[in-house]
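> Have a look at this fold, sequence not included:
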């Protein structure tokens, strides 16, 4: 499967609320990596009471549950809702973000 999201895509999500949000197979979630200090966006492969198995769309190159195992639901930050698909606006926002993060004088 080709990746639905690419690096640099601007995504929107709803905040995950334990015991209120419903997680389903094939949803895309944002979560804290179970070991490393970084955030990941992956698709849910399976859900059980306390844990979620996640898988990347590009399985061959993905860092997902195949490498780090199940993730605890408490690691989930949000559930993906949409992505920005207007190329000119996306490029503008990326450039604006880069200009503010470069070495300010």
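On my side now, so go ahead. It should be emphasised that the depicted structure is a prediction, and the values quoted were computed from it without experimental measurement.
> can we go C-alpha only for contacts and neighbour counts from here?
Noted.
> Mind telling me what element residue 79 is part of?
strand 76-83 (DSSP states H and E).
> Any chance you could list what contacts that strand?
With CA atoms under 8 Å, 6 or more residues apart in numbering as the test, strand 76-83 has contacts from 9-16, 27-32.
> residue boundaries of the strands in this structure?
For the chain, the strands defined by DSSP state E cover 11-15, 28-32, 39-47, 51-55, 71-72, 76-83.
> tell me the contacts of residue 24?
44, 46-47.
> follow-up on the earlier one: any chance of the strands of the chain in TSV, plus distance to residue 94 and mean neighbour count?
Written out in TSV, the entries for the strands of the chain read as follows (distance: least, CA to CA, whole Å; neighbours: other CA atoms under 10 Å):
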stretch	distance to residue 94	mean neighbour count
strand 11-15	12	14
strand 28-32	20	21
strand 39-47	19	18
strand 51-55	27	21
strand 71-72	30	18
strand 76-83	14	17
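> A further structure is provided below for comparison with the first:
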């Protein structure tokens, strides 16, 4: 499957607030990478008490929870609501 988001895409998101925002499997979230100093966008695969597992849409080549494990909720910045399509 092709990546849904590419570098340079413009996305809209709502800020994630711990204990106030509802996370759901299948949502796309923006988060701080747990190891590298960068921000990533991935889809939620699984939700646990205080963390999530994320997966890339292009899973064969994706740097996701298979590589770095679960994301702590404190690392989540927002929930993607839409993106601007490029033509």
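Done, it's in. A quick note: this is a predicted structure, and the numbers were derived from the prediction, not measured.
> Spatially central residue for the first structure, please.
residue 41 (1.8 Å; CA atoms, centre = their mean).
> what's the burial count for the residue nearest to residue 4 of the first structure when sequence neighbours are not counted?
In space, and not counting its chain neighbours, residue 4 of the first structure is closest to residue 57: 7.0 Å by CA to CA, 6 or more residues apart in numbering. Number of residues near residue 57 of the first structure (other CA atoms under 10 Å) recorded here: 16.
> Is residue 57 of the first structure in contact with residue 1, as I believe?
Yes. Using CA atoms under 8 Å, residue 57 of the first structure is in contact with residue 1, at 5.6 Å.
> Next, the buried residues of the top helix by length along the first structure.
Secondary structure assigned by DSSP state H gives helix 87-101 as the longest helix of the first structure. The neighbour-count check on helix 87-101 of the first structure (16 or more other CA atoms under 10 Å) flags residue 90 as buried.
> What is it packed up against?
The helices and strands touching helix 87-101 of the first structure, judged by 3 or more CA pairs under 8 Å, 6 or more residues apart in numbering; DSSP states H and E, number zero.
> Please list which of the contacts of residue 24 of the first structure are also found as contacts in the second structure.
Among the contacts of residue 24 of the first structure, the ones still in contact in the second structure (both residues aligned by TM-score structural alignment, their matches' CA atoms under 8 Å) are 44, 47.
> What is the nearest of the contacts of residue 24 of the first structure to residue 84 of the first structure?
residue 44 (21.2 Å; CA to CA).
> How about the contacts made by the nearest residue to that closest one once chain neighbours are set aside?
Of all residues not flanking residue 44 of the first structure in the chain, residue 54 sits nearest, at 4.5 Å (CA to CA, 6+ apart). For residue 54 of the first structure, the contact set (CA under 8 Å, 6+ apart) comprises 42-46, 64-65, 70-71.
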